[in-house]
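**Student:** sequence unknown, structure follows:
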């Protein structure tokens, strides 16, 4: 089937899909028209079903709305066109080079924790250092598929060990809210509300308030760990599955934390 082939011309959901996605992102018809290289009148006609766009226009609109690859496929289908992006299973032979590369990255990050996550925090892979985060958590939170976000903030998970739970937990959910603004999804809104329910009231900023930079202060048998987090996404992926993955790595914020994590992994202390 060619890219320009209409797969279902009789069930055209595009006008409503376009209007809902545009308004959810608080983008005016004029702004969308400018981004997509068309006119406000054309956008208005498309939203009222008076003009049916070609496939190239649907792709430009999806890009202009900064939709995920999954949602770009949905918008194409709503307009009656075949999806543009493949969606492979992570265990397929086609993605074996990617799996091997991810495992190499996870191994190379030792002795510090690193995990690969699907949307909403489901763990796909992790290195052995993850045990410093999961130890002491209730079994029901460690039953696959494990959700890292729920594990981090749930009272039966890491929360009991997080010394700055109010600040750090709100940092996590605020980041999720920022993502939800760019990619509206009622399921994500419900999940954020669940996680917010696990957190204590956020105290007013003190003299040492660092804004968005909130290291994790985590109690461990060897002492308190201070951890920074980094997120890496597959920005140039053209497969839905890969585009939805991201790597979260935890880095020591001080030498004491680094030494504890190296000792746990049996890694010699670095010199120099």
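**Tutor:** Arrived safely. Quantities reported herein were computed from a predicted structural model and do not represent experimental measurements.

**Student:** From now on I want contacts and neighbour counts done on CA atoms only, so please keep to that.
**Tutor:** Fine.

**Student:** Report how many residues lie close to residue 124.
**Tutor:** Using other Cα atoms under 10 Å as the criterion, residue 124 is surrounded by 17 other residues.

**Student:** just checking, it is part of a strand?
**Tutor:** Yes - counting by DSSP: H, G, I helix; E, B strand; the rest coil, residue 124 falls inside a strand.

**Student:** Distance-wise, check it relative to residue 142.
**Tutor:** Taken as Cα to Cα, to the nearest Å, the spacing of residue 124 relative to residue 142 amounts to 13 Å.

**Student:** cool, residue 185 as well?
**Tutor:** Using Cα to Cα, residue 185 is found at 26 Å from residue 142.

**Student:** which other helices and strands contact whichever strand or helix holds residue 61?
**Tutor:** With the criterion set as DSSP states H and E, the secondary-structure element containing residue 61 is helix 55-64. Under the contact criterion of 3 or more Cα pairs under 8 Å, 6 or more residues apart in numbering; DSSP states H and E, helix 55-64 touches helix 29-36, helix 69-78.

**Student:** Out of those, which is the most enclosed?
**Tutor:** helix 69-78 (a mean of 22; mean count of other Cα atoms under 10 Å).

**Student:** How far off centre is it?
**Tutor:** With Cα atoms, centre = their mean, to the nearest Å as the basis, the distance from the averaged C-alpha position of helix 69-78 to the chain average is 18 Å.

**Student:** ok and it relative to helix 55-64, angle-wise?
**Tutor:** Put simply, helix 69-78 runs at 150 degrees to helix 55-64, going by axes from the mean of the first three to the mean of the last three Cα atoms, to 10 degrees.

**Student:** Mind giving me the packing neighbours of helix 69-78?
**Tutor:** helix 14-24, helix 55-64, helix 240-243.

**Student:** which helix is the longest one in this protein?
**Tutor:** Taking DSSP state H as the criterion, the chain has its longest helix at helix 165-182.

**Student:** next SSE after that helix?
**Tutor:** Downstream of helix 165-182, the next assigned helix or strand under DSSP H and E is helix 186-196.

**Student:** Off-centre distance for that next one?
**Tutor:** For helix 186-196, the distance to the chain centre is 14 Å (Cα atoms, centre = their mean).

**Student:** next one: stretch 114-126
**Tutor:** With Cα atoms, centre = their mean, you get 9 Å for stretch 114-126.

**Student:** Structure two is appended below for comparative analysis:
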């Protein structure tokens, strides 16, 4: 697997903080592999007007910036940057998780974790730093080097570092390939340098052997870990808030692990209760 996104990552020769709104719009259009004609048809503006916006001959209105950003699926964080570059106020707040306006969100997240016990689940930010987790996630962090569990504990580092979970993962090449593919896709879609830096870091960890097949009839790639004399097997789901208009909320994900066989479920219930 390649450790570089040079053919797909954004131009880093010039900071996006110093780009004009037109340059940023052109960057996101090209990043989504769209022509000016294709984009202008979708957002119902003339190609001439879009060309004027991208070259700086016309400054886009607030409504036009938001319309273009919506179609181009620009992350909320970057939409604010587009608006500022065009001389408009940001449209999206970035609240801390301790902010009163996110109290209902915190309550919902706690309910999700409580309902998932005794099975493992983690709540992570955009860089996969763990915000909260079920008590059973300690099963994964068992025997992990202390420096990897120092806050902010990062799910990818803990999973793939040779002093983390890696030696305990039975199907490590297969699981590693799955995680790297997912992180690479996130880096490409979001063009987020923080995610890209994490991808570059974990790609450099040892263990790049070719992945094994999931096995005939397997519905999903499992996570198989050693726990004493047992081999526990999990499948996972990844959930996000689909209607978020706050940057912090939009960047939160919940990964939930479910037993892939009866024995794993039994062990989890014995260890962490119903």
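**Tutor:** Perfect, I can see it now. If you're wondering where the values come from, they're calculated on a predicted model, not measured in any experiment.

**Student:** Quick TM-score on the pair, please.
**Tutor:** The TM-score (TM-score structural alignment, normalised by the length of structure 1) is 0.89; 257 aligned residues with a Cα RMSD of 1.9 Å.

**Student:** the inter-axis angle of the longest helix of structure 1 versus helix 186-196?
**Tutor:** Relative orientation of helix 165-182 of structure 1 with respect to helix 186-196: 170 degrees, computed using the same axes, to 10 degrees.

**Student:** Excluding chain neighbours, what is closest to the residue nearest the centre of structure 1?
**Tutor:** Within structure 1, one residue has its C-alpha closest to the average C-alpha position: by Cα atoms, centre = their mean, that is residue 119, at 4.9 Å. Excluding its sequence neighbours, the residue lying closest to residue 119 of structure 1 (Cα to Cα, 6 or more residues apart in numbering) is residue 244, at 6.1 Å.

**Student:** Return the residue of structure 2 aligned against that neighbour.
**Tutor:** Across the two structures, residue 244 of structure 1 finds its equivalent in residue 251 of structure 2, going by TM-score structural alignment.

**Student:** what's the longest helix of structure 1 aligned against in structure 2?
**Tutor:** Using TM-score structural alignment, helix 165-182 of structure 1 corresponds to residues 172-189 of structure 2.

**Student:** mean deviation of the matching stretch from structure 1?
**Tutor:** Between stretch 172-189 of structure 2 and the aligned residues of structure 1, the post-superposition mean distance stands at 1.1 Å (mean Cα distance after the TM-score superposition for structure 1).

**Student:** Mind listing what's buried along that stretch?
**Tutor:** Along stretch 172-189 of structure 2, these residues count as buried under the neighbour rule (16 or more other Cα atoms under 10 Å): 172-177, 179-180, 183-189.

**Student:** same question, stretch 221-229 of structure 1
**Tutor:** Burial within stretch 221-229 of structure 1, assessed by neighbour count using 16+ other Cα under 10 Å, is assigned to 224, 225, 226, 227, 228, 229.

**Student:** And for stretch 53-67 of structure 1?
**Tutor:** Going through stretch 53-67 of structure 1 with 16+ other Cα under 10 Å, the ones that come out buried are 53, 55, 58, 59, 60, 61, 62, 64, 65, 67.

**Student:** which residue lines up with the second one in structure 2?
**Tutor:** The one in question is residue 55 of structure 1. Across the two structures, residue 55 of structure 1 finds its equivalent in residue 62 of structure 2, going by TM-score structural alignment.

**Student:** which residue in structure 2 lines up with residue 110 of structure 1?
**Tutor:** Residue 110 of structure 1 maps onto residue 117 in structure 2, by TM-score structural alignment.

**Student:** secondary structure element for residue 156 of structure 1?
**Tutor:** Short version, using DSSP H and E: residue 156 of structure 1 is in no helix or strand.

**Student:** ah, wrong one, I meant residue 254 of structure 2
**Tutor:** The secondary structure element spanning residue 254 of structure 2 is strand 253-259 (assigned by DSSP H and E).

**Student:** Give the next helix or strand downstream of that strand.
**Tutor:** helix 262-272.

**Student:** Correct me if wrong: residue 171 of structure 2 contacts residue 215.
**Tutor:** No - the pair residue 171 of structure 2 and residue 215 does not pass the contact test of Cα atoms under 8 Å, sitting 11.3 Å apart.

**Student:** These two: which has the busier surroundings?
**Tutor:** Each of residue 171 of structure 2 and residue 215 had its neighbours counted (other Cα under 10 Å), and the higher figure belongs to residue 171 (19 against 9).

**Student:** May I have the secondary structure class of the closest residue to the more buried one other than its chain neighbours?
**Tutor:** Excluding its sequence neighbours, the residue lying closest to residue 171 of structure 2 (Cα to Cα, 6+ apart) is residue 224, at 6.1 Å. Following three-state DSSP, the label given to residue 224 of structure 2 is strand.

**Student:** which residue lines up with residue 224 of structure 2 in structure 1?
**Tutor:** In structure 1, the position corresponding to residue 224 of structure 2 is occupied by residue 217, as judged by TM-score structural alignment.

**Student:** who's in contact with its match?
**Tutor:** Applying Cα atoms under 8 Å, 6 or more residues apart in numbering, we find residue 217 of structure 1 in contact with 162, 163, 164, 224, 225, 226, 227.

**Student:** same check, this time on residue 148 of structure 1
**Tutor:** Applying Cα under 8 Å, 6+ apart to residue 148 of structure 1 gives the contacts 121, 122, 123.

**Student:** Show me what it aligns to in structure 2.
**Tutor:** Per TM-score structural alignment, residue 148 of structure 1 is aligned with residue 155.

**Student:** For its match, give its distance to residue 234 of structure 2.
**Tutor:** Distance, residue 155 of structure 2 to residue 234 of structure 2, by Cα to Cα: 16 Å.

**Student:** Over to residue 166 of structure 2?
**Tutor:** For residue 166 of structure 2, the distance to residue 234 of structure 2 (Cα to Cα) stands at 15 Å.

**Student:** What of residue 267 of structure 2?
**Tutor:** Distance of residue 267 of structure 2 to residue 234 of structure 2, computed by Cα to Cα: 12 Å.

**Student:** swap in residue 114 of structure 2?
**Tutor:** Taking Cα to Cα as the measure, residue 114 of structure 2 and residue 234 of structure 2 are separated by 18 Å.
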